[in-house]
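Undergrad: quick one, fold the following:
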Amino acid sequence: MSRPQLRISSRQFRANIESVRDRIAPSALMLVVKDDAYGHGLSWVVEVAESVGVEWFGSYDVRSALDVRRVAGGAVRVFAWATSTDTEIDDALVQGVDLGVGTAEYLGRIIARAAALGVIARVHLKIDTGLHRNGVLREDWDDVVADARAAEVAGLLEIVGVWSHIAEASDAEDDEAQAVFLDAVRVVDDAGSAPAWQHLTASAASWWRPELRGTLSRIGAFCYGVRSADGPELDGIRPIASLVASVKAIVEGEAVVDIGSFDGLPSTLAGSPVGTPGGARELRRIDHTSSVVQGWPGMAAGDEVHLFGAGAHGEVSATTLAERIDTVGEEILTRLSVRVRRVVVD
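TA: A predicted model of the protein is given here:
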């Protein structure tokens, strides 16, 4: 193995998806694939997910949404929620991408582009439930809904969803957010009919707060086996990826492995446990292009060291590493450089 590898399990990914769907039913799963599917590779993720019947993908931006559409074709629904340029709006509308709308200005641009192209835009209106992450304020909501309904009558728009983000900071705050959300849905319903797709929750709230789920749940991290920072392990969910590097030299009884901070491994992770043929050992030091690992009996050049994974070799998960440096497991995965080869192993 000449380069570090992120070894990814299709089998475990499929199992995680099934566990998530069983947990959130009857809410439908929207598999979030932002950041190149959390560093696992968007094309592979979409292909596997579609093969087990995933029908909704959340892409964050239009560029990634178009990548999903290219891989999956027209049979799936793709949702892009980042505010986009007019050119991106055009691309999204032509390719049938649903757009998340969090401002009156963005709604106006989508309506204008739909009129120019002669197509019907599918939109999900976003209410600000208190997180202040690009959502329409409650005092502006009625006017935005009225504008969207007028565009529907004109044949330019279809309100297919209402959505929002919540802080997941406390049950009380999330309950308050749900009350705002349900009131926003009522306003849309009163102005026409309730949209089929209502989505408020992401991974953690979808998993533990069933009363908050709508007809659709946006879940990314849990499907990839990445638990919440400081959160418990998840029944039926395991990491689908392991980061593996080879021993390239033995120096003074310790193993020098072929991965370093230039590969995206944070140098602040020194002191963490990693998996070796001799079991768990300490990651002594992380240099620019290599790292030093505590030795084990019989170690030799070419031995494999598991920096994180499912624990089969004594390593810990990406989230457990992330907790050491006060971040989340997704960051450990998404910061890996292109030198780390993504390899599907089963």
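
Undergrad: from here on, just use CA atoms for contacts and neighbour counts.
TA: OK.

Undergrad: wait, what's in contact with the residue nearest the centre of the chain?
TA: With distances taken as Cα atoms, centre = their mean, the residue of the chain nearest its centroid is G220 (3.4 Å). G220 makes contact with 31-33, 38, 202-203 under the criterion Cα atoms under 8 Å, 6 or more residues apart in numbering.

Undergrad: and whichever helix or strand D22 is part of, what other elements does it pack with?
TA: Using DSSP states H and E, D22 maps to helix 10-24. Packing contacts for helix 10-24, counted by 3 or more Cα pairs under 8 Å, 6 or more residues apart in numbering; DSSP states H and E, involve strand 28-32, helix 42-51, helix 203-208.

Undergrad: and V153, which of those is closest to it?
TA: Among the helices and strands packed on helix 10-24, strand 28-32 comes nearest to V153, with 28.4 Å by Cα to Cα.

Undergrad: after that closest one, next one along is what?
TA: Sequence order places helix 34-38 as the next helix or strand after strand 28-32, per DSSP H and E.

Undergrad: name the surrounding residues that touch that following helix.
TA: Contacts of helix 34-38 (Cα under 8 Å, 6+ apart): 42, 45, 58-61, 64, 220-221, 224, 330, 333-334.

Undergrad: restricted to helices, list those.
TA: Among the contacts of helix 34-38, the members falling in helices (DSSP state H) are 42, 45, 64, 330, 333-334.

Undergrad: any buried residues in the host helix or strand of A179, and which?
TA: Using DSSP H and E, A179 sits within helix 171-190. Buried residues in helix 171-190, defined by neighbour count with 16 or more other Cα atoms under 10 Å: 174-175, 177-178, 180-182, 184-185, 187-188.

Undergrad: next up, for comparison:
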Amino acid sequence: MDGPPGGRRAAGAFGGHPARSGRLTPMTTAKTTGPATFTDADGRHHRAEATVDLAALRANLAALRERTGGPAVMAVVKADAYGHGALPCALAALEAGASWLGTATPEEALALRAAGIGPDRARILCWLWTPGGPWEQALRAGVDISVGGRWALDELLAAVRTSGVPARVHLKADTGLGRGGCQPHDWPGLVAAARRAEAEGLLTVAGVWSHFAAADEPGHPSIQLQLDGFAAALAQAEAAGLRPEVRHLANSPATLLLPQSHYDLVRPGLAMYGLSPVPEVGGPADFGLRPVMSLTARLALVKEVPGGHGVSYGHHYTTPGSTTLGLVPLGYADGIPRHASNTGPVQIGGKWRTVAGRVAMDQFVVDLGGDAPAVGDEVLLFGSGERGEPTAEDWARACGTISYEIVTRIGARVPRRYVGTAQG
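TA: Have a look, this model is predicted:
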């Protein structure tokens, strides 16, 4: 049901649209205040910003390294570092002791190399390839390449022969996720072909890897099946004569909960950004983590309205009585989920409020309950929770999704402000 209990779809604000009850809403005059301003140290105006605490990111990596002990760490910075900013987060992760960076697309990997992160500073693995991809550019940039099927190995070897640059390959086994990677019945053939190419000097099999389907669900039967499947894939690779530099399986939840999956390298993604990949087991603090991103905006309008007033598209929220409304200049074009309509939490003036009505493309409304904060006052959508504000996990629960999506979807027109950039 849309809207508050006992609520109804409203009449038009100025009496021109009949409500479902047949009554007309009286004409009203809204009390408004002036325009919001939000400028940074350089005098640039922002309606909102995402603050990214790189000191927290470094501390999270330190906590993860302490937890895992010996394995190397691949900092996963795909999808613009889960919305936090790939280059700043990659550099901070390397400062904190990560020696690998993980990317999905070739373009992400090449952008990091172009920004000056050379092979002498970090290995970069790229795993999401499609036919006709930029194989030669990746080879010349020293990017490690994931191969999960014969078509990819064939295209890569063609690029090696054309460029004269040998490849560093990570063979990916599908141990049960049913997504990318080579199925068990095709694995011996892929391994044999890679070994032949290695013997010819065309490539080095630098890694063998896989990915969990349900490591975030402790006790799920697929976990042990995948552990066994990965061990079998490794045994077949070694029997064929491959001696990979790194064997890796552990994503964030496995890094936290499954030490038997750590092998030579762990691949923290969400956990590095201070969010719990297993919220049913524990929050960030339970694992020594702190959320890295906070999202704030400034109220763009505050006004008084009468009871029965419709709010936003479709009037799926109507005011239960005389109240004040606040306009927040963020919408689904900025990554605020439309599913947050009537559910998304914010903090204004130290109080939690809820999105009232539909989230629109560029803005949403909150019912302030009669409070009258000033235009320009801070709206804290999510943060670490240390000030009592909502967290990304609170937004995930409100929207029926996961915290990964909440932070990753924050759009490019929301500027990022980086703090904690200097160590020490």
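
Undergrad: fetch the TM-score of the aligned pair.
TA: The TM-score (TM-score structural alignment, normalised by the length of the first structure) is 0.94; 346 aligned residues with a Cα RMSD of 1.8 Å.

Undergrad: coming back round to it: in the second structure, what residues pair with the helix holding D22 of the first structure?
TA: Aligned by TM-score structural alignment, helix 10-24 of the first structure falls on residues 54-68 of the second structure.

Undergrad: repeat that for stretch 314-332 of the first structure.
TA: Here stretch 314-332 of the first structure aligns to the second structure at residues 388-406, judged by TM-score structural alignment.

Undergrad: go on, stretch 114-124 of the first structure?
TA: The aligned range for stretch 114-124 of the first structure is 160-170, by TM-score structural alignment.

Undergrad: ok, the contacts of G220 of the first structure vs V76 of the first structure, which is closest?
TA: Nearest to V76 of the first structure out of the contacts of G220 of the first structure is L31 (Cα to Cα; 11.2 Å).

Undergrad: that closest one: neighbour count?
TA: L31 of the first structure is flanked by 29 other residues according to other Cα atoms under 10 Å.

Undergrad: not counting sequence-adjacent ones, nearest residue to it?
TA: Residue nearest to L31 of the first structure in three dimensions, not counting chain neighbours: F57, with 4.8 Å by Cα to Cα, 6 or more residues apart in numbering.

Undergrad: kindly report the same for E405 of the second structure.
TA: Closest residue in space to E405 of the second structure, ignoring its immediate chain neighbours: A396 at 7.8 Å, by Cα to Cα, 6+ apart.

Undergrad: what helix or strand is the one you found located in?
TA: Secondary structure (DSSP H and E) places A396 of the second structure in helix 392-399.

Undergrad: how close does that helix sit to the first structure?
TA: On superposition with the first structure, the mean distance recorded for helix 392-399 of the second structure (mean Cα distance after the TM-score superposition for the first structure) is 1.8 Å.

Undergrad: I'd like to know which elements that helix is packed against.
TA: strand 345-348, helix 403-408.

Undergrad: save those as TSV, and put in distance to G385 of the second structure too.
TA: TSV is the format used below for these (distance: least, Cα to Cα, whole Å):
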stretch	distance to G385 of the second structure
strand 345-348	10
helix 403-408	14
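
Undergrad: looking at the ones you listed, which is nearest to D377 of the second structure?
TA: Nearest to D377 of the second structure among those is strand 345-348 (7.7 Å), distances taken as Cα to Cα.

Undergrad: what's the matching range in the first structure for that closest one?
TA: On the first structure, the counterpart of strand 345-348 of the second structure by TM-score structural alignment is residues 273-276.

Undergrad: once aligned to the second structure, how far is the matching stretch on average?
TA: Looks like 2.0 Å for stretch 273-276 of the first structure (mean Cα distance after the TM-score superposition for the first structure).

Undergrad: and A240 of the second structure, what's its match in the first structure?
TA: By TM-score structural alignment, A240 of the second structure lines up with A191.

Undergrad: who touches its match in this structure?
TA: A191 of the first structure touches 145-146, 149, counting by Cα under 8 Å, 6+ apart.

Undergrad: who wins for most neighbours among those?
TA: The contacts of A191 of the first structure, ranked by neighbours (other Cα under 10 Å): first place V145, 22 neighbours.

Undergrad: skipping adjacent residues, who's closest to it in space?
TA: Distances taken as Cα to Cα, 6+ apart put V188 closest to V145 of the first structure, at 6.3 Å, once the chain neighbours are dropped.

Undergrad: wait, the one you found sits on A194?
TA: Yes. If you go by Cα atoms under 8 Å, V188 of the first structure and A194 touch, sitting 6.1 Å apart.

Undergrad: can you check which strand is longest in the first structure?
TA: Ranked by number of residues, the top strand in the first structure under DSSP state E is strand 241-251.

Undergrad: what's the matching range in the second structure for it?
TA: Going by TM-score structural alignment: strand 241-251 of the first structure matches residues 293-303.

Undergrad: ok, S59 of the first structure - contacts?
TA: Counting by Cα under 8 Å, 6+ apart, S59 of the first structure has contacts 32-34, 65, 68, 78-81.

Undergrad: what about the second structure, which of the residues you listed hold up?
TA: Mapping the contacts of S59 of the first structure onto the second structure (both residues aligned by TM-score structural alignment, their matches' Cα atoms under 8 Å) leaves 32-34, 65, 78-81 still in contact.

Undergrad: run through the strands of the stretch 251-400 of the second structure in chain order.
TA: With strands called from DSSP state E, counting those that start in this stretch, the stretch 251-400 of the second structure shows them at 265-266, 293-298, 301-305, 310-311, 317-318, 323-328, 345-348, 351-356, 364-367, 378-382.

Undergrad: L258 of the second structure is nearest to which of these?
TA: With Cα to Cα as the measure, strand 265-266 is the member of the strands of the stretch 251-400 of the second structure nearest L258 of the second structure (10.7 Å).

Undergrad: so how far is that closest one off the chain centroid?
TA: The chain centre lies 19 Å from the centre of strand 265-266 of the second structure; the measure is Cα atoms, centre = their mean, to the nearest Å.
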